[in-house]
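[1] The following comprises the amino acid sequence and a computationally predicted model.
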Amino acid sequence: MTIVVEALCTGLPRPFNGAELSAIDKRPAQGPVMIRRFGLEGDMVADTRHHGGPDMAVHHYPNDHYSAWAEWLGGHDLLSGPSAFGENIEATGLVETDVRIGDRFRLGEALLEVSQPRKPCWKIEHRFGRKGMVAHIVKTHISGWYYRVIEEGIAQSGDHLTKVDEGKTDWTVARLFAALYDPSCKPAPDQLEEICMLEKLSEAVRLSLSRKL
């Protein structure tokens, strides 16, 4: 499986909601970008309690969902620009049902590994100025996902994102997101235990679920 990366996007913390800062407003990087263990050079996280770290180093939100969002929202200027959802990787052709926890992808010189779904928060709704977006993501499971960086390296727009290794699990990003966050999906206790045993799942998600169990 190979897709073309249309842009690699980065952003710095900026005023977002009164005194609140956010780096969700990202722009395409010009030229090659170094992808390091904690993310793309030139990209920062404002809320280090809930975002960032090696298990959430690179965020991928599929451009495939933009047309459905445009219909749901009745159009929105953000959807005609880059990184509407604060994603680092802008690309089409890879969605949550295609991607499993532990899948590895080569992007330029870097090697990325899928670590967890993205849990949506209020900042998406504040950015778009629309209520109900988080609930829609929870219902449809169009969450996006995070990669950890296995091998650092340089990449740029136009590079291919190529799957080089399959995660040894049946848990796609969509299925896992549904089990963790969609109240209408009620996984059995043995499924929750199976999730906790996913070796490649981010530590924070595993610990959170373990506490609930």
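    Received, thanks.

[2] From now on I want contacts and neighbour counts done on CA atoms only, so please keep to that.
    Noted.

[3] for this protein, what spans make up the strands?
    Assigned by DSSP state E, the strands in the chain fall at 2-10, 14-17, 20-22, 27-28, 33-36, 39-40, 58-60, 89-91, 104-107, 110-117, 145-151, 153-155, 160-165.

[4] okay, pairing it with this:
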Amino acid sequence: MHYPTIYTGTIIPYEGSKPSAIGKRQVSGGVMLNRLGLEGDEQAEKKVHGGPDRALCQYPREHYQFWQRQYPQQAEQFCAPALGENISTEGMTEENVFIGDIYRWGEALIQVTQPRSPCYKLNYHMDIDEFSVQMQQTGRCGWLYRIVGEGMVSEDQPLELVSRNSDISVAEAISICFHMPFDKEEYRRLMRAAGISASWSKTLQMRVLNGKIEDMNRRLLGV
């Protein structure tokens, strides 16, 4: 059983960067989960954050030990929800969560749609140059959900796997999209994964059409 800690955030300004709702606070008791996410949670740039395919972000709590070792001088800041997650758990990682997985959570049903794509706002939020690049390279990205069925959820209700719909783990999706050299067949395989988000399908399809991997610096570094 994987019992989640729940976090929501509101949009605030960041000096030297654009406004963001990456700063989250813990929510206790029941909260409504609708098709666009947890009640009270906001997204600043809805073109690249949030929406039906990216309504909820989960991050493995055990990854924070790795980041504490990587950045010992900033170790104190590496604890949930430092990376802007809505759900923090132990025991669920990119290796054992798969694209298309459907989980029951309280009254709701949620489906894994894609790994999180780290962006430059993490660099400002953590005050670490190119932290987004490190997250992507290590594969410790977490993942996103769409809401298949709305309902009340709480930290007292576990995430229970009810349907596995593909053979591609979140870790493998990260490897295909972020780590491997150009591979048209692997992109097509990932596009066939049940539940994959529209934005990832578009990115992969554009790679197939253009015959190359897109420049990721704008997302990762804001340039």
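    The structure has been received and is ready for your questions. Keep in mind that this is a model prediction, so the values were computed, not measured.

[5] JSON lines for the strands of structure 1, including mean neighbour count and distance to residue 201 of structure 1?
    Putting the strands of structure 1 into JSON lines (neighbours: other C-alpha atoms under 10 Å; distance: least, C-alpha to C-alpha, whole Å) gives the following:
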{"stretch": "strand 2-10", "mean neighbour count": "20", "distance to residue 201 of structure 1": "23"}
{"stretch": "strand 14-17", "mean neighbour count": "13", "distance to residue 201 of structure 1": "30"}
{"stretch": "strand 20-22", "mean neighbour count": "15", "distance to residue 201 of structure 1": "25"}
{"stretch": "strand 27-28", "mean neighbour count": "20", "distance to residue 201 of structure 1": "28"}
{"stretch": "strand 33-36", "mean neighbour count": "20", "distance to residue 201 of structure 1": "19"}
{"stretch": "strand 39-40", "mean neighbour count": "25", "distance to residue 201 of structure 1": "18"}
{"stretch": "strand 58-60", "mean neighbour count": "26", "distance to residue 201 of structure 1": "15"}
{"stretch": "strand 89-91", "mean neighbour count": "24", "distance to residue 201 of structure 1": "20"}
{"stretch": "strand 104-107", "mean neighbour count": "23", "distance to residue 201 of structure 1": "13"}
{"stretch": "strand 110-117", "mean neighbour count": "26", "distance to residue 201 of structure 1": "5"}
{"stretch": "strand 145-151", "mean neighbour count": "23", "distance to residue 201 of structure 1": "10"}
{"stretch": "strand 153-155", "mean neighbour count": "19", "distance to residue 201 of structure 1": "22"}
{"stretch": "strand 160-165", "mean neighbour count": "17", "distance to residue 201 of structure 1": "15"}
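
[6] of all the ones you listed, which lies closest to residue 212 of structure 1?
    strand 110-117 (17.7 Å; C-alpha to C-alpha).

[7] Scan structure 2 for its longest helix.
    Using DSSP state H, we find that the single longest helix of structure 2 is helix 198-210.

[8] and residue 47 of structure 1, which of the strands of structure 1 is closest to it?
    Using C-alpha to C-alpha, the nearest of the strands of structure 1 to residue 47 of structure 1 is strand 20-22, at 7.1 Å.

[9] I'd like to know which elements that closest one is packed against.
    Packing partners of strand 20-22 of structure 1 (3 or more C-alpha pairs under 8 Å, 6 or more residues apart in numbering; DSSP states H and E): strand 14-17.

[10] superposed on structure 2, where does the strand it packs on end up, distance-wise?
    Here strand 14-17 of structure 1, set against structure 2 after superposition, deviates by a mean of 1.4 Å using mean C-alpha distance after the TM-score superposition for structure 1.

[11] equivalent range in structure 2 for that strand?
    Using TM-score structural alignment, strand 14-17 of structure 1 corresponds to residues 12-15 of structure 2.

[12] Stretch 98-107 of structure 1 now?
    Going by TM-score structural alignment, stretch 98-107 of structure 1 lines up with residues 96-105 of structure 2.

[13] residues making contact with that stretch?
    If you take C-alpha atoms under 8 Å, 6 or more residues apart in numbering as the criterion, stretch 96-105 of structure 2 is touched by 109-114, 153, 157-170, 173, 193-196.

[14] Now do the contacts for residue 114 of structure 1.
    By C-alpha under 8 Å, 6+ apart, the neighbours of residue 114 of structure 1 are 99-104, 145-148, 200.

[15] got the contact list for the nearest residue to it once chain neighbours are set aside?
    Nearest in space to residue 114 of structure 1, with sequence neighbours left out and distances taken as C-alpha to C-alpha, 6 or more residues apart in numbering, is residue 147 at 4.4 Å. Residue 147 of structure 1 makes contact with 55-60, 112-116 under the criterion C-alpha under 8 Å, 6+ apart.

[16] Same list (the residues you listed) but as JSON lines, adding distance to residue 8 of structure 1.
    Shown next, in JSON lines, are these (distance: C-alpha to C-alpha, whole Å):
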{"residue": "55", "distance to residue 8 of structure 1": "18"}
{"residue": "56", "distance to residue 8 of structure 1": "16"}
{"residue": "57", "distance to residue 8 of structure 1": "13"}
{"residue": "58", "distance to residue 8 of structure 1": "10"}
{"residue": "59", "distance to residue 8 of structure 1": "10"}
{"residue": "60", "distance to residue 8 of structure 1": "10"}
{"residue": "112", "distance to residue 8 of structure 1": "14"}
{"residue": "113", "distance to residue 8 of structure 1": "17"}
{"residue": "114", "distance to residue 8 of structure 1": "17"}
{"residue": "115", "distance to residue 8 of structure 1": "19"}
{"residue": "116", "distance to residue 8 of structure 1": "20"}
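
[17] And the alignment partner in structure 2 of residue 193 of structure 1, how close does it get to residue 95 of structure 2?
    In structure 2, residue 193 of structure 1 lines up with residue 188, judged by TM-score structural alignment. Distance of residue 188 of structure 2 to residue 95 of structure 2, given as C-alpha to C-alpha, to the nearest Å: 21 Å.

[18] Good, we can wrap up now.
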